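Student: output the structure for:
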Amino acid sequence: MSRLDPQWFLRLVRGEIHNPAAAVARLGLGAVAVGYGAAVRARNLAYDRGWKPASRARVPVISVGNLTLGGTGKTPMVEWLARRYRREGWRVALISRGYGHEGGINDEGLVLEENLNDVPHLQDPDRVKLAEIAVEELEAELILLDDGFQHRRLARDVDLVMLDALDPFGLDRLFPRGLLREPVSSLRRASAVILSRADTIDAAAVEAIRRRVERAAPGIPFIRTRHAPIDLLDAEGPAGPIGDLAGKHVLAFCGIGNPMGFRRTLEPLCELGDLEVFPDHHPYGAGDVAELTEWARRGGADLVLTTQKDFVKLRTSTLGAVPLRALRIGLEITEGLESLEQVLGKVPRPAPCG
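Tutor: Predicted coordinates:
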């Protein structure tokens, strides 16, 4: 399809583009990364030493964040936590910055609203203000802070950091030369490290990641998870079973931070052909739908699949004559649940008012 390849930056920083201009660009990005790294370290030092104080909410805060740019599975983790605390009767509120939204809630927020209809979700760059609103107006007993590891202005009781098994350490380079938002050594601030998509790599690779985490943050709990397919969402009818994919020729598209993770989730489920990649948080328009419809027709697809994050912005059950469905996934903890529960068990429930 005729658009700029959204993976171009990744190919550049990974060294997959080989020409003099690309080499010069990587040198320039490396120089910028030095300045970026100095700024990140100075900011973290200011919070670590108390020179920049963090504001503490009147109820416990659990942050779910990551070290790298791109998708690491934060949204399924936030959903897992919300369900866990709701089962125990806590009043939970979600707060996030809301990347990619224009005057309303963004795509990730729409997914959480759809899957957690009894948990309010507030979005604004000022997370401290949102925490006050959650307590004052929504009577929240617990705040879940989505994408909060770098947002140190709001203090938290638990800091969960997600690592994606397919690229846990962001090419081992700080942005923009790599994908790290801050150094790996920052894991020492975390309460636990959660490896997403651990089932997509072998045991030796998982162990290598665990050892690297242990060197950065000795003794930190290391939790393994997988993205577990739940069902197939239909914009005009009930959800269908995953088994409906068996034997079908499927094309897929997505606009998420980690499209390779989506591919890895789909491959065991169906006969997967092309995966069309859009930029993260892509705002689909009529032109995109027309192009996707023609692409599905040319590809001879029995079915087109996308992510729930993309589906909430499209809300159509077909692309021309081809059915369109969204794969809904959930987080499944495959190892370390007891360790995670020990971390979460330290969160005190606020005393009732009055």
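Student: every contact and neighbour count from this point should use C-alpha atoms.
Tutor: Fine.
Student: where do the helices sit along the stretch 101-250 of the chain?
Tutor: For the stretch 101-250 of the chain, applying DSSP state H, counting those that start in this stretch gives helices covering 107-115, 127-136, 203-216.
Student: on the three-state scheme, Asp5 is what?
Tutor: Of the three states, Asp5 takes coil under DSSP: H, G, I helix; E, B strand; the rest coil.
Student: residues contacting it?
Tutor: Neighbouring residues of Asp5 by Cα atoms under 8 Å, 6 or more residues apart in numbering: Val277, Phe278.
Student: to compare against the first, here's the next sequence to fold:
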Amino acid sequence: MVRRSGRGACGGRPRACRRRGERRRGRGHIGGDPRRPRAAGEVVVSERSARLAARLWDGEGARLALARLALAPASALYAGVVLARNAAYRTGLVRTRRVGARTVSIGNLRIGGSGKTPLTRWLAAEAQARGIAVAIISRGYGGTTAAPHVVGDGATLRSDVAASGDEAVMLARTAAVPVVAGHDRAAAAALAVETFGSRLLLCDDAFQHRRLARDVDIVLVDAGQRGGVTRLLPAGPLREPLAALRRAHVIVVAERDAAGATQSVPASRPDQLVVRARFAPTALLRVGPHAWEELGLAALAGQRVLALSGVARPRPLYESLRDWEADLVHILEYPDHHPYDIADWHEISHAAKDVEFVVTTEKDLVKLERFPFARGKLVALRLGVTIDNPTALLARVLGPLAADVLAGVAAAGAQRPWHERPPERGP
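Tutor: Just a heads-up that it's a prediction; the model follows:
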């Protein structure tokens, strides 16, 4: 866990941070009492590695440049494995599996969040509004249940974070469509078709998962990302070379501020669709007696806030708090997918004593809502998306399903009494 307060804590150097002096870091413990004994190799190593990786990938300076150079051979080896794997799928040496439904993957090339979850939710809502049976497929990262299983049926949550992971449960809580998880995504997709009769499958964070055949690949690219980031893991943040963008049918350029993008991404092949999308908070979510409740973002203005996150890239959280004029006085950062425990609860509760809100992400809210402080100060930023060309994007995603919907609407209209039918248009 990284503990910060003061200058530079939120990236944008808001007034509240500037007046509190220099930033302080914690001692690298996960939470609670840093003196409590830990087994060898406990999460502390992963946490420290995550912080070092973030500095290595995005930092500047001669030492970091030399570190990246030293890791170049490992990145070259990783690139060879990735290229060989992709070639095996491209040539048919390794076969893919189809499951009898239109399949769309939503992913990215870079480690960390880029808006995949809000985009997946938006596509699910648009498909459902058109009468298409849609389901979301997740790997269930961090969950103990590897076998395919139903996380939520669109109305009822059927699993929990321990079994299915935070991302799958968050999707089941916030998207009104079935969510199915499993380490074998092809088997999870088959279960969705069998159980819910799904005709459209949206596979979250699945661009690199090649075994499940798909009809459309969507890749998100961060508009604010430095154009020079081309290094693969472990020397850089990329899962695949930039050339893999040619495999995508749709590229979504993700913007996170009203000023617009700083990077333009041209289509890499004639039939590739490029659209822009703006991601921004739409509401605060708080824990209610029976369900999550929405609260207006204006409630943050002038309020003392603790920012709490366990995600790979927390900076957008801090920027959003700055935009809504919150008085950001404390920051607690945990590793991505962090499993919060009682020691963390004590740590967070202590830090939250002098604030009005503890603001976190939706992914963290599903893990934190069980703690006592959740009913008082805990809220999460709900992230929404606006697409600049939604018609073109939906046409590409839905494909022939869109024609089926129009045909169904026309057939239903023809069966109505004459006085309820829409007027016919002339030639």
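Student: picking that back up, so which of the helices of the stretch 101-250 of structure 1 gets nearest Val61 of structure 1?
Tutor: helix 127-136 (8.8 Å; Cα to Cα).
Student: what lines up with Gly71 of structure 1 in structure 2?
Tutor: By TM-score structural alignment, Gly71 of structure 1 lines up with Gly113 in structure 2.
Student: surely that match and Ala312 touch.
Tutor: Yes - with contact defined as Cα atoms under 8 Å, Gly113 of structure 2 counts as touching Ala312 (6.7 Å).
Student: joint contacts of these two?
Tutor: Listed contacts common to Gly113 of structure 2 and Ala312 are nil; contacts here mean Cα under 8 Å, 6+ apart.
Student: now the strands for structure 2?
Tutor: Counting by DSSP state E, structure 2 has these strands, from start to end: 2-4, 102-108, 134-138, 149-153, 178-181, 200-204, 216-222, 250-255, 273-287, 292-295, 304-309, 327-333, 357-361, 378-387.
Student: for Pro316 of structure 2, which of those is the nearest?
Tutor: Nearest of the strands of structure 2 to Pro316 of structure 2, taken as Cα to Cα: strand 273-287 at 9.1 Å.
Student: from the rest of the structure, what touches the closest one?
Tutor: Against strand 273-287 of structure 2 from outside (Cα under 8 Å, 6+ apart): 115, 249-257, 265-267, 292-297, 320, 362, 369, 374-375, 378-389, 393.
Student: try it again at 7 Å.
Tutor: Strand 273-287 of structure 2 is contacted from outside by 249-256, 267, 292-297, 369, 374-375, 378-389, using Cα atoms under 7 Å, 6 or more residues apart in numbering.
Student: so how far is Arg91 of structure 1 from Arg349 of structure 1?
Tutor: 10 Å (Cα to Cα, to the nearest Å).
Student: do the same with Arg127 of structure 1
Tutor: Arg127 of structure 1 is 18 Å from Arg91 of structure 1, by Cα to Cα.
Student: cool, and Ile17 of structure 1?
Tutor: Distance, Ile17 of structure 1 to Arg91 of structure 1, using Cα to Cα: 50 Å.
Student: quick one, which of the two is more surrounded?
Tutor: Neighbour count, other Cα atoms under 10 Å: between Ile17 of structure 1 and Arg91, Arg91 has more, with 19 against 15.
Student: before we move on, back to that, can you add distance to Tyr99 of structure 1 and mean neighbour count and give the helices of the stretch 101-250 of structure 1 back as JSON lines?
Tutor: Below are the helices of the stretch 101-250 of structure 1 laid out as JSON lines (distance: least, Cα to Cα, whole Å; neighbours: other Cα atoms under 10 Å):
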{"stretch": "helix 107-115", "distance to Tyr99 of structure 1": "9", "mean neighbour count": "19"}
{"stretch": "helix 127-136", "distance to Tyr99 of structure 1": "13", "mean neighbour count": "19"}
{"stretch": "helix 203-216", "distance to Tyr99 of structure 1": "28", "mean neighbour count": "15"}
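Student: any chance of the ones you listed in TSV, with distance to Val184 of structure 1 too?
Tutor: Formatted as TSV, these follow (distance: least, Cα to Cα, whole Å):
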stretch	distance to Val184 of structure 1
helix 107-115	26
helix 127-136	24
helix 203-216	7
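Student: closest to Arg156 of structure 1 out of those helices?
Tutor: For Arg156 of structure 1, the closest of these is helix 127-136, at 11.1 Å, according to Cα to Cα.
Student: that closest one aligns to what range in structure 2?
Tutor: Counting by TM-score structural alignment, helix 127-136 of structure 1 pairs with residues 185-194 of structure 2.
Student: that stretch: average distance to aligned residues in structure 1?
Tutor: Here the mean offset of stretch 185-194 of structure 2 against structure 1 after fitting is 1.4 Å, by mean Cα distance after the TM-score superposition for structure 1.
Student: run through who's touching that stretch.
Tutor: Contacts to stretch 185-194 of structure 2, defined as Cα under 7 Å, 6+ apart, come from residues 97, 99, 135, 137, 139, 148-149, 180-182, 198, 211-212.
Student: tell me the span between the first and last residue of stretch 194-204 of structure 1.
Tutor: 17 Å.
Student: nope, stretch 277-291 of structure 1 is what I was after
Tutor: 13 Å.
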